[in-house]
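In: Sharing a sequence plus its predicted fold:
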Amino acid sequence: MPSRRTVLAATAGVAATLALGDTAHADDSKPDDSELRSLVSRMTLEEKVGQLFVMRVYGHSATAPDQADIDANLKEIGVRTAAELIEKYRVGGIIYFTWAHNTRDPHQIAGLSDGIQRASLGLPRGLPVLISTDQEHGIVCRVGKPATLFPGAMAMGAGGSRGDARTLGRISGAELRAMGIRQDYSPVADVNVNPANPVIGVRSLGADPDAVAGLVAAEVGGYQASSVAATAKHFPGHGDTAVDSHYGFPVITHSREVWEKLDAVPFRAAIRAGIASIMTAHIQFPALDDSGDPATLSHPIVTGILRGELGYDGVVVTDSLGMEGVRTKYGDDRVPVLALKAGVDQLLNPPSLDVAWHAVLNAVRAGELTEARLDESVLRILRLKAKLRLFDEPYVGQAGVDRAVGTPAHLAAADRIAGRTTTLLVNEGGLLPLSRSTHRKLLVVGADPASPSGTTGPPTGVLAAALTELGFTATALSTGTAPSTATVAKAVAAAQDADAVVVGTYNVTATSPQKTLVEQLLATGRPVVAVAVRNPYDVAQLPSVPGFLAAYSWTDVELRAAARVIAGKTDPRGRLPVPVQRADDPARVLYPIGYGLSY
């Protein structure tokens, strides 16, 4: 078997000519894959099967995780460590999660990444591992502070700047790369046209397909200029669902014509921008495939439309194979085989790697899948690794972390961008900005949802601290997403001692106790300012609030930006990237796309 040095030498020429910064020209001149094809031809069937999988693993270290993580790995994967996972299954990719204890801090992440590469490259015919994560920013972040956290997608849509989107990708990509993460499952290219969408929502850049497309392409360019593979998701479009595919099987009822004009537009733009990978959705889309299969397992959608009609020949990765949307119709032993038959390349995070790995292996041995079919996907995966220079530069070390991650310049850029996203929807009587002389004493109440990695504490506390830094005296009182009668009474009593009240709202519905909280606070006669910390649609449920802002997320960077708007330190510049319908008549638009007030 060739040594690691032999493998590197065999692919060095390809790696040197395929830097991701050149992907915009990928369609103009196909790379010479002769070295990579030769490598594939020497791989065993087991090695090829392993390259197709991207798997979770618990622990902060590749070889010495904590005992609890060893126990979790033994229970779910049958190995003790990441190094054992690689040795047993030869996986081509590993995905990092916060809950898997992979992302404690940037230096630890870099050490884990190097440990994973060392374990893989130390094996006979060792290949570099493509390490990935979901760093969407906003409500989905796997790597937290001190890394730079940007506003989430819908906030970026409210800002509307392609330059800002490219900056986000470039900086976030540089920081991820410094930690050894070379594939980011972002940007979300779904066009969110359903206010009731429980899984996409503010993870989408908006409801206007052309605006979304421009921002997606810009973000792709930024990430890939930093040699991180961007991933447009979730093909063929997850923006009009009322079911979360983690827990159910959504159905998209768009016609083919609607799909062409709506869902397809951002994906076409991503492909034109040289997108390195595209993630499939676990949704049923009868207009594109009437078999009843999820798109992830659909040959007409993946091979017929994505590869054939859209001309995409990059890496296609499934969404997590542990999600209910892809497991509803078939068993876990059939899903990976059917996904490969549909045309995907990377099989992400199956519930049982052993079941999935052997299912693919046995399908080839039985003739259901050909080894030539596997070779197509393995070649795409190795080509991407070569583009990322993983064969030449698999390790990141520690020195680059301090140079790249959470630098003052990066943090300042995130704050500047956030300052262009906060959207003012209601300002009766010129209530905002609040005056430090008239409204010095503030009460900050509201929802404190589970914190993503982009937060340093409960949103009420972060917002109160930011307002205090701006010259107010702000007190935080968490009332939750479903405040009880006693909690509402406590907030009303506290409001008596305040000059004004700031309320953080979170997905308010017609029957939400949050409505009761806001109505009773209004009854105190104190000025009330509401800040939607997730969906901007909350404003339709709270028509009596005299001041209303949309922050689109409860991460620190967005709450600090909202505080600056409340204090008048920043003019509100964000504009709605989605329409808000009337609560009493959803067929009528209350605030259209592009709406937003200024001071």
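Out: Everything's here; your move.

In: hey, let's count contacts and neighbours off CA atoms from now on
Out: Will do.

In: Where does Ala213 fall, secondary structure wise?
Out: helix 209-225 (DSSP states H and E).

In: residues in contact with the spatially most central residue of the chain?
Out: Among the residues of the chain, the one closest to the centroid is Glu136, at 3.0 Å (Cα atoms, centre = their mean). Neighbour list for Glu136: Gly152, Ala153, Asp184, Tyr185, Ser186, Pro187, Val188, Arg203 [criterion: Cα atoms under 8 Å, 6 or more residues apart in numbering].

In: Neighbour count and distance to Gly504 added to those, as CSV?
Out: CSV is the format used below for the contacts of Glu136 (neighbours: other Cα atoms under 10 Å; distance: Cα to Cα, whole Å):
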residue, neighbour count, distance to Gly504
Gly152, 28, 17
Ala153, 30, 19
Asp184, 25, 30
Tyr185, 22, 29
Ser186, 27, 27
Pro187, 30, 27
Val188, 26, 25
Arg203, 29, 19
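
In: how about those residues in JSON lines, adding distance to Arg272 and secondary structure?
Out: Below are the contacts of Glu136 laid out as JSON lines (distance: Cα to Cα, whole Å; DSSP: H, G, I helix; E, B strand; the rest coil):
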{"residue": "Gly152", "distance to Arg272": "23", "secondary structure": "coil"}
{"residue": "Ala153", "distance to Arg272": "20", "secondary structure": "helix"}
{"residue": "Asp184", "distance to Arg272": "18", "secondary structure": "strand"}
{"residue": "Tyr185", "distance to Arg272": "18", "secondary structure": "coil"}
{"residue": "Ser186", "distance to Arg272": "16", "secondary structure": "coil"}
{"residue": "Pro187", "distance to Arg272": "15", "secondary structure": "coil"}
{"residue": "Val188", "distance to Arg272": "16", "secondary structure": "strand"}
{"residue": "Arg203", "distance to Arg272": "22", "secondary structure": "helix"}
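
In: Who are the contact partners of Ile417?
Out: With Cα under 8 Å, 6+ apart, Ile417 has these contacts: Phe150, Pro151, Gly159, Asp164.

In: got a list of what the first one touches?
Out: What that stands for is Phe150. Phe150 touches His137, Gly138, Leu168, Ala414, Asp415, Ile417, Ala418, Val557, counting by Cα under 8 Å, 6+ apart.

In: And the helices in the stretch 351-500 of the chain, which stretches?
Out: 353-366, 371-387, 399-404, 408-418, 459-469, 485-495 (DSSP state H, counting those that start in this stretch).

In: So which of those helices is nearest Gln67?
Out: Of all the helices of the stretch 351-500 of the chain, the one in closest proximity to Gln67, counting by Cα to Cα, is helix 353-366 (21.0 Å).

In: Which of the helices or strands spans Ile131?
Out: strand 130-133.

In: Return the list of helices and strands in contact with the helix holding Ala213.
Out: For helix 209-225, the contact count by 3 or more Cα pairs under 8 Å, 6 or more residues apart in numbering; DSSP states H and E identifies helix 153-159, helix 162-178, strand 229-235, helix 264-272 as packing neighbours.

In: another structure for you, compare them:
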Amino acid sequence: MKTPRPTCFLTAFILLLATYFASAAPPDSFLFHEQDTTVAEQARNLFDSMSTEERLAQLFLVGWDGVSPSQAVLEWINTRGIGGVKVFGWNTNNAIELARSLGTMQTRALAQRAGIPLFTATDQEGGWVRHVRDRTSHTPGNMALGAGGSPHDSYESAVRISRELRLLGMNMNFAPTVDVYRNTEASVIGSRAFSDDPVQTAVLGMAFAAGSQAEWVIPTAKHYPGHGNAVGDSHLLLPRLEETLAQLHELDLLPFRMMIHEGVPAVLSAHLAFPNITDAYTPASLSRFFMRDILRDELGFTGLAITDDLYMRGAIDYAQGQGWSFEEMVVEAIAAGNDMVMLSRTPDAQGPIWQTLLRRYRDDADFRRTTDESVLRVLETKIRFLGHENRVPLVPDLSLIRDSLPIDEHQHFFAEQAALGVTVLRNSRLPLREDALGRVLVAGNVASFLSAATRRIPAAERFVFPYTPTHVSRASDRAWIRNNAARFDTIVFGLSNRNSAEILAELEPFADRVIVLSSLSPLYLAEMEWVQDAVAVFGLTDVSHAAGLSAIFGDFTPQGRIPLSALRRPLLEALE
């Protein structure tokens, strides 16, 4: 075999080093060591050194297509700068490539004249909202934490979620969800909420935020001013809530008030209309009343206010009704009092957005003043979290990711948390004896439930129906289970959404054969007093379903308490 010449090896080595140093941020980039100046003073000094475009660029948090950074997002960073990037599920098929992409974008941002790093944000709430799936932990989610009832567990869950984000180079998490869940039809929230009790929601949310900050990941309280009573999904339409301001203060705003008092650094504003409060159908995210009068003046919030994605129909439909262009809606969101606007896609029309924003900034003194305040809040948050020596690394260590993720201890911890959250809702014959099941049917529409149940009961027959549409079941599915239920001695049914609840209702004549494992919100059972045996796990993960089935078969005694106090009595009347 021909031996490579030393000069070729040396050339390759030099090229490798050049590639490494070209892609790595200097270790002291954007570190603030001054002890004799405040964060506000440091932010002001940085602000004064920036051009108008560099300042306004800090207001944007944008997404991109694919895993590698798109040319569009790189162009934003290279030509004008940007405040941050938002990681969605479509960016996360490969965690190592995602981390590489974040490092590339951070390096580009630091190479600009202002040299300001990016917020790198995602939604890693726990439970079924987990945008970064590769190499990260399956977690039971917020409502399971509510059932367990321990603020310490909420804190420790956030520490572990944030530790994984930290390794991947993500410094901001759009969590915790502190919506007060009190409407069965608020299915887009469901088990993402901790509870229907605003105080319990606040306490667990504060603990989660503290755990996030322990790893220097910025937590974000959402969805201000409260999505837990909304019928409909603001991704698809603009929900209209009938609360009065007094009701909002008593329930939905209480967690935000308590978290603001404890210094939560960021809040995410929601596309929700409150016509009884504003006499209009303006989304809270675009409302000066909600974003300035309530959030800033009344609740005293001094941190970052960030819009939910402005590509959601809840925002776009309203803007179109007002005759606004997309770029006008972006500017109106800033004018309302948001410090940053989230755009899930990198807009092709960069020019019109910038022209509209610059024109408003130059021509409107009030807009210029409030926008400058927003830029200063962005800079203060970056100095506080990204300018500290303990910050999330701006350029992730890819070898550390390969060696460390997934983390075994995290998997064990979250499996224990799943078991702690399991809650018996109704009980007439639990635990089941595996030798007394007879002929078994496992029915459901969630893959992790079906696989866990099949592992536990290998001889069971399966009936699988589609998860979507979530609100309407198929007549053929209802007919199948109605016509075939009599063939089985035991039916283990996975309840997950309105669709599955409609199919479950067909089993009322066979109530003494039915065991329900509720995956997400158990509120549907309040409409089904005939159900005699039911266990809730509040999540869609393998660990949650495995824990629920273990409880059904008596492997352990569940200790969870349903975190839905308004419905506790109708759900537990069989026990009382």
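Out: Arrived safely. What you are looking at is a predicted structure, and each value in this text was computed from that prediction instead of being measured.

In: And the TM-score between them?
Out: Taking TM-score structural alignment, normalised by the length of the second structure as the basis, the two superposed chains have a TM-score of 0.85; 537 aligned residues with a Cα RMSD of 3.1 Å.

In: Filter the contacts of Phe150 of the first structure down to just the buried residues.
Out: Among these, those classed as buried by 16 or more other Cα atoms under 10 Å are His137, Gly138, Leu168, Ala414, Asp415, Ile417, Ala418, Val557.

In: what's the matching range in the second structure for the strand holding Ile131 of the first structure?
Out: The aligned range for strand 130-133 of the first structure in the second structure is 119-122, by TM-score structural alignment.

In: would you list every one of the strands in the stretch 401-550 of the first structure?
Out: In the stretch 401-550 of the first structure, the strands defined using DSSP state E, counting those that start in this stretch lie at 423-427, 441-446, 473-478, 500-505, 528-532, 547-550.

In: average gap between the second one and the second structure?
Out: It refers to strand 441-446 of the first structure. With mean Cα distance after the TM-score superposition for the first structure, strand 441-446 of the first structure departs from the second structure by a mean of 3.0 Å once superposed.

In: Contacts for that strand next, please.
Out: With contact meaning Cα under 8 Å, 6+ apart, strand 441-446 of the first structure is reached by 460-461, 463-464, 472-481, 491, 494-495, 497-505, 514.

In: Pull out the buried residues from those.
Out: 460-461, 463-464, 472-481, 491, 494-495, 498-505, 514.

In: what ranges do the helices span in the stretch 51-200 of the first structure?
Out: 67-76, 82-89, 106-121, 153-159, 162-178.

In: Rebuild the ones you listed as TSV, extending it with distance to Tyr552 of the first structure.
Out: Below are these laid out as TSV (distance: least, Cα to Cα, whole Å):
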stretch	distance to Tyr552 of the first structure
helix 67-76	34
helix 82-89	36
helix 106-121	26
helix 153-159	6
helix 162-178	16
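
In: most packed of these?
Out: For the helices of the stretch 51-200 of the first structure, the largest average neighbour count (mean count of other Cα atoms under 10 Å) is found in helix 153-159, namely a mean of 29.

In: residue range for that one in the second structure?
Out: Residues 142-148 of the second structure are where helix 153-159 of the first structure lands when matched by TM-score structural alignment.

In: next one: the matching stretch to chain centre, how far?
Out: Computed by Cα atoms, centre = their mean, to the nearest Å, the separation of stretch 142-148 of the second structure from the middle of its chain amounts to 16 Å.

In: That stretch vs the first structure, mean deviation?
Out: Relative to the first structure, stretch 142-148 of the second structure is 1.8 Å off (mean Cα distance after the TM-score superposition for the first structure).

In: who's in contact with that stretch?
Out: By Cα under 8 Å, 6+ apart, stretch 142-148 of the second structure touches 125-127, 153-154, 191-195, 200-201, 204, 417-418, 420-423, 537-539, 559-563.

In: try 7 Å this time
Out: Residues outside stretch 142-148 of the second structure that contact it (Cα atoms under 7 Å, 6 or more residues apart in numbering) are 126-127, 154, 191-195, 418, 420-421, 537-538, 560-563.

In: Equivalent analysis for stretch 168-181 of the second structure, please.
Out: So stretch 168-181 of the second structure is in contact with 99, 102, 119-125, 190, 192-193, 195-198, 201-202, 205, 208-209, 217-223, 226-229, 252, 255, 392-396, going by Cα under 7 Å, 6+ apart.

In: Buried subset of these, written for ChimeraX?
Out: Only the buried entries of these go into this ChimeraX selection, using 16+ other Cα under 10 Å:
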select :99,102,119,120,121,122,123,124,125,190,192,193,195,196,197,198,201,202,205,208,209,217,218,219,220,221,222,223,226,227,228,229,252,255,392,393,394,395,396
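
In: Give me the nearest residue to Arg170 of the first structure, chain neighbours excluded.
Out: Taking Cα to Cα, 6 or more residues apart in numbering, and ignoring the residues beside it in sequence, Arg170 of the first structure has Gly222 as its nearest neighbour in space, at 4.0 Å.

In: Distance across stretch 340-358 of the second structure, terminal residue to terminal residue?
Out: 15 Å (Cα to Cα, to the nearest Å).

In: so what's the nearest residue in space to Gly122 of the first structure that is not next to it in sequence up against?
Out: In space, and not counting its chain neighbours, Gly122 of the first structure is closest to Arg4: 7.4 Å by Cα to Cα, 6+ apart. Applying Cα under 7 Å, 6+ apart to Arg4 of the first structure gives the contacts Leu121, Arg125, Gly126.

In: how about the first one, what's its match in the second structure?
Out: Just to be clear, that refers to Leu121 of the first structure. In the second structure, Leu121 of the first structure lands on Leu110 (TM-score structural alignment).

In: which of the residues in stretch 341-361 of the second structure are buried?
Out: So stretch 341-361 of the second structure, judged by 16+ other Cα under 10 Å, has buried residues 341-347, 353-354, 357-358, 360-361.

In: any idea which element Thr19 of the second structure lies in?
Out: With DSSP H and E as the test, Thr19 of the second structure turns up in helix 6-23.

In: Average offset of the very next helix or strand once past that helix relative to the first structure?
Out: Remark: after helix 6-23 of the second structure, the chain's next helix or strand is helix 39-48, criterion DSSP H and E. In the superposition against the first structure, helix 39-48 of the second structure averages 2.2 Å from its aligned positions (mean Cα distance after the TM-score superposition for the first structure).

In: and which of the buried ones among the contacts of Phe150 of the first structure is nearest Lys75 of the first structure?
Out: His137 (30.9 Å).

In: what's near enough to touch the closest residue to that closest one other than its chain neighbours?
Out: Using Cα to Cα, 6+ apart and skipping the chain neighbours, the partner closest in space to His137 of the first structure is Gly152 (4.8 Å). Shown in contact with Gly152 of the first structure (Cα under 7 Å, 6+ apart): Glu136, His137, Gly138, Ile139, Arg203, Ser553.
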